[in-house]
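*Asks:* dropping the sequence and predicted coords here.
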Amino acid sequence: MASKRISRKRKAPAAAVSVEEIPTSSLAAVTQQITKDVTAAVLQELRRPTAPAASDSTASSVPVIPSSTAAADSEVQETEPLQTDRDSVMIRETDWQIPGPSSGSSPHANSDSRSFDTHQLFPVIGQLLKSSLAPSTRVVYDKALDVFHTFATLYSFDPFGTNVKNGHIALFIAYLFHQELSHSTISTYLSAIGYVHKLLHNSDPTNNFLVKKLIAGARRLNPTSDIRLPITVGVLNNIVQAVKLTANSVYCKIMFHAMFLFAFNAFARIGEITLAASPENNLQLSDIAVEGDKSHKEVHVTFQSFKHNTNCSRHRIMFGHGPTRISASQSLEEYLQVRGKGSGPLFVNSDNSPVTRSQFDTQLHACLKFCKLDSTRYKGHSFRIGAASLAAEQGYSDAKICALGRWKSSAFRKYIRANTVA
């Protein structure tokens, strides 16, 4: 028997906020639809007449509409197979019932003051849902949902309805594997699907034994390996020297000189020192302090925001000369002198525009090519890999390495490479 849910044709409360129809295969659609349904449920409850004040022996609260009554008031029909990208994601209205006002309250106060406060809070629902995911995660999830939507259309089922079965997910995994996606990408796509279904109060169709075994099979049949090489101390010394001969201006020579050394010594992600998909993680000039005298300079770095920082705490690290021939701290101080004191990202071009990831990669590849190294094996993340590998080689504890690199788990171990001093 086909599963049922409330039709999009159900009669909405007169005061419900209208939502522009947008594609189902979008996190924005889910966020706006949930905001809409919460709004409708709240406004419906606020319009409910309040029982008159009664004596203590007879006073009672205005009851919440039971789920059966709410369902009876709505037009319910079988969910039709998904037809177009314009269908909205729907959720059950009873999932968002709001308790009625307490007895003895004034109807006038309830409808005026509560309505005013509630209307102010409606936009916050969507804002909080949107902010629950990092910008980069939202981009990946949107892509995953779009692929799943296309797949669901092909097999005529609603990708976000309650009728998604294990077989649908198993076929989807096989479909992605046939498209030569890695097991990690498949897992990410399933995370996006599970995220939306849980938001819609559906059971998570991706959380079962069969799915786990299929992912394990994909991992065994198509294992992936990280081919990126670490920027070792020796490689770092060479490319820092190569900057002087490959950069196209004096300012760029000083800037990239400092950027390479900073990326290594601060265990920096490239998105933290260049303009990237998550600009909130970009280090600002105000996050940096250089202290000490000419004989011993120290750089203090405060990471206000960074990947996986779920508790929004600040993280501070410090470095000095570093393991290279040229001092990392003095190199940064020299760059800061030519940069100027204007606010904004730490690393900017001479016109104060942020350094982009593309600029950084282009300069890095030019230096690697000059040093006759395979530029396809070195990426921006190679600085971070090299720093973690050197720390492990020097006997740093796992906890210390995690703290330096702002890792939250043992995931850093996949970055460790041998022989990083050469």
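*Replies:* Cool, the structure landed. Numbering: from 1, shown residues only.

*Asks:* use CA for all of it now, contacts and neighbours both
*Replies:* Noted.

*Asks:* confirm Lys297 sits in a strand?
*Replies:* Yes - with DSSP: H, G, I helix; E, B strand; the rest coil as the criterion, Lys297 is part of a strand.

*Asks:* how close does it get to Ala247?
*Replies:* Lys297 is 26 Å from Ala247, where distance means CA to CA, to the nearest Å.

*Asks:* which residues touch the closest residue to Ser409 other than its chain neighbours?
*Replies:* Distances taken as CA to CA, 6 or more residues apart in numbering place Cys402 nearest to Ser409, at 7.4 Å, with adjacent residues excluded. For Cys402, the set of contacting residues under the criterion of CA atoms under 8 Å, 6 or more residues apart in numbering consists of Lys408, Ser409, Ser410, Phe412.

*Asks:* one more structure, for comparison:
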Amino acid sequence: MASSPVDIHLFTDAAPSVDFGGFYQGRWFTSTWPPQVLEIPHASASSALFELYPLVVTASLWGKEWSASSITVHCDNEATVHCINKGRSHSPAIMPFLRRLIWISAFSFCLPEVQAAGTRSRPFANTGTSLFEADIPVNHPLKTLLDASLNSIIQAVSLRTLQSYLTAWESFKSFHLPFNIPFPDFSVLTITSFISFLNSSKNLQASSIKGYMSGVQFFHKLIFNSRSAAIASSQTFMLIKGIQRTQPSRQDARQPITLDILTRCISTLRKGYHSKHVDRTLDTMFILAFFGFLRCSEISTTSTFNPLTHPTVSDLSVVDSETMSFSIKQSKTDQNRRGHFIYIFNLHSPIQPYQTLLAYLHFRKSQTKTTSDPLFVDESNRPATHFWFQKHLKAVLLLSGIPADHFSGHSFRIGAATTAAQKGLSHSQIQALGRWTSEAFKSYIRSDRSIIREAHRTLISKII
């Protein structure tokens, strides 16, 4: 908990061509740029990166003094402020430093109290130099290897996950205060009471409570190098299950864009919905989203375009006269960026998926200078954003005579799974087509009333 609205003021600045520095409570530092920054390609070395790096250094130097404090960082770069507040960036050059900053925030600011708790209950696993504190001298023979270890550890937890864990940990800490419980207490009594508190006072759903428990478990493993027996206990499991049963289930209101709806939307586009450019772009995006079981984030952007993560002209290609491929560089289930290929085949269909993609590829190549340009662009030749895609999708649905309220960019993925199930594809086939790594795909399959009607008709005919 912060002792006041603002406890600490930090000041940093950077001159990309010279050096950087920082000031904190009468102390300061300045340095020339290290090789790890200078070696970043010029195209990726943005001003946001240069402004972020001094903050990482500042947190490394003095972060251990900031536990339970509210910190204001004075920065004159809006892009840096944005990526820190969001906790992520689409720039591959910025992400390692942003990860390091959040990692330092998690362990430099929280670890002192965690280590103190470890000594109260049982010995802390690393009573000497801590891997997470990284407090060995710069000239230590293992310093380089320690830095390498830290960089690898940072990659093990995504920024969003780490941020959610920190939220859970702060909530767990706050829970101790009014009850005068020494922090952190991992007894069954405290853990189950915390869960009931989250349910009754915070009105959290069981699924959210499970996420909080994952966060608390994460920090327990860091303190004791083992899982919490209380969190994994039968009592805790039954408590969460009981909460889940008492809460009304929330139905997913998103509607599927099935093959029939897709066909109607494509027909609207080909009759002339907007400009020729917009119609052709949406036509291709709709078809690719449906037949590729794609998430909206896999064909559009939410921030600055990055050719290393967002779709480019080179990602759509002709394999042979019967096949086209689309490369997905990364996705929700592919954080390691192994990549995945979606194939569109030259099969007979009224909406002609193969021919549509082939024509669009020729169209985009005639417009672009390099194949690293965005694959999908709006009427102003800017990368197609999530908002732009959703806006036009709803407009096309309305023109096609379909109420658009409960449709979104994700409706293509839901509709593809629903259509596949209706066509008799097996669960394993649907899971493979949608690149699902769990059975979550089952929640995407919707039961259409016409299908149920036909099933009833079959039942009646058998009875008669």
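*Replies:* Alright, I've got the coordinates. All figures in this text were calculated on a predicted structure; none of them were measured in a lab.

*Asks:* in the first structure, what sits opposite Asp283 of the second structure in the alignment?
*Replies:* Residue mapping for Asp283 of the second structure onto the first structure gives His257, with TM-score structural alignment as the criterion.

*Asks:* thinking its match is in contact with Ser329, fair?
*Replies:* No - under the criterion of CA atoms under 8 Å, His257 of the first structure makes no contact with Ser329, lying 11.3 Å away.

*Asks:* how close does the corresponding residue of the second structure for Leu404 of the first structure get to Arg413 of the second structure?
*Replies:* In the second structure, the residue equivalent to Leu404 of the first structure is Leu433, according to TM-score structural alignment. From Leu433 of the second structure over to Arg413 of the second structure the distance is 10 Å, taken as CA to CA.

*Asks:* with neighbour numbers in mind, choose between the two.
*Replies:* Neighbours per residue (other CA atoms under 10 Å) separate Leu433 of the second structure from Arg413, with Arg413 holding more: 26 against 17.

*Asks:* the more buried one reaches Leu288, doesn't it?
*Replies:* No - the pair Arg413 of the second structure and Leu288 does not pass the contact test of CA under 8 Å, sitting 10.3 Å apart.

*Asks:* now do the shared contacts for those two.
*Replies:* Common contacts of Arg413 of the second structure and Leu288 (CA under 8 Å, 6+ apart): Leu294.

*Asks:* now the helices for the stretch 51-200 of the second structure?
*Replies:* With helices called from DSSP state H, counting those that start in this stretch, the stretch 51-200 of the second structure shows them at 78-86, 95-121, 143-156, 159-176, 188-200.

*Asks:* any chance of these in TSV with mean neighbour count as columns?
*Replies:* Formatted as TSV, the entries for these read as follows, by neighbours: other CA atoms under 10 Å:
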stretch	mean neighbour count
helix 78-86	15
helix 95-121	19
helix 143-156	14
helix 159-176	18
helix 188-200	17
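
*Asks:* kindly reformat those as CSV containing distance to Leu358 of the second structure.
*Replies:* Listed next are the helices of the stretch 51-200 of the second structure as CSV, based on distance: least, CA to CA, whole Å:
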stretch, distance to Leu358 of the second structure
helix 78-86, 37
helix 95-121, 35
helix 143-156, 38
helix 159-176, 37
helix 188-200, 53
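
*Asks:* out of the ones you listed, flag the one nearest Tyr53 of the second structure.
*Replies:* Put simply, out of the helices of the stretch 51-200 of the second structure the one that sits nearest Tyr53 of the second structure is helix 95-121, at 6.7 Å, with distance taken as CA to CA.

*Asks:* quick one on the thing from earlier: what strand or helix carries the nearest residue to the match of Asp283 of the second structure once chain neighbours are set aside?
*Replies:* Spatial nearest neighbour of His257 of the first structure, excluding adjacent residues (CA to CA, 6+ apart): Val240 at 5.7 Å. Following DSSP states H and E, the helix or strand that holds Val240 of the first structure is helix 233-246.

*Asks:* no further questions, thank you.
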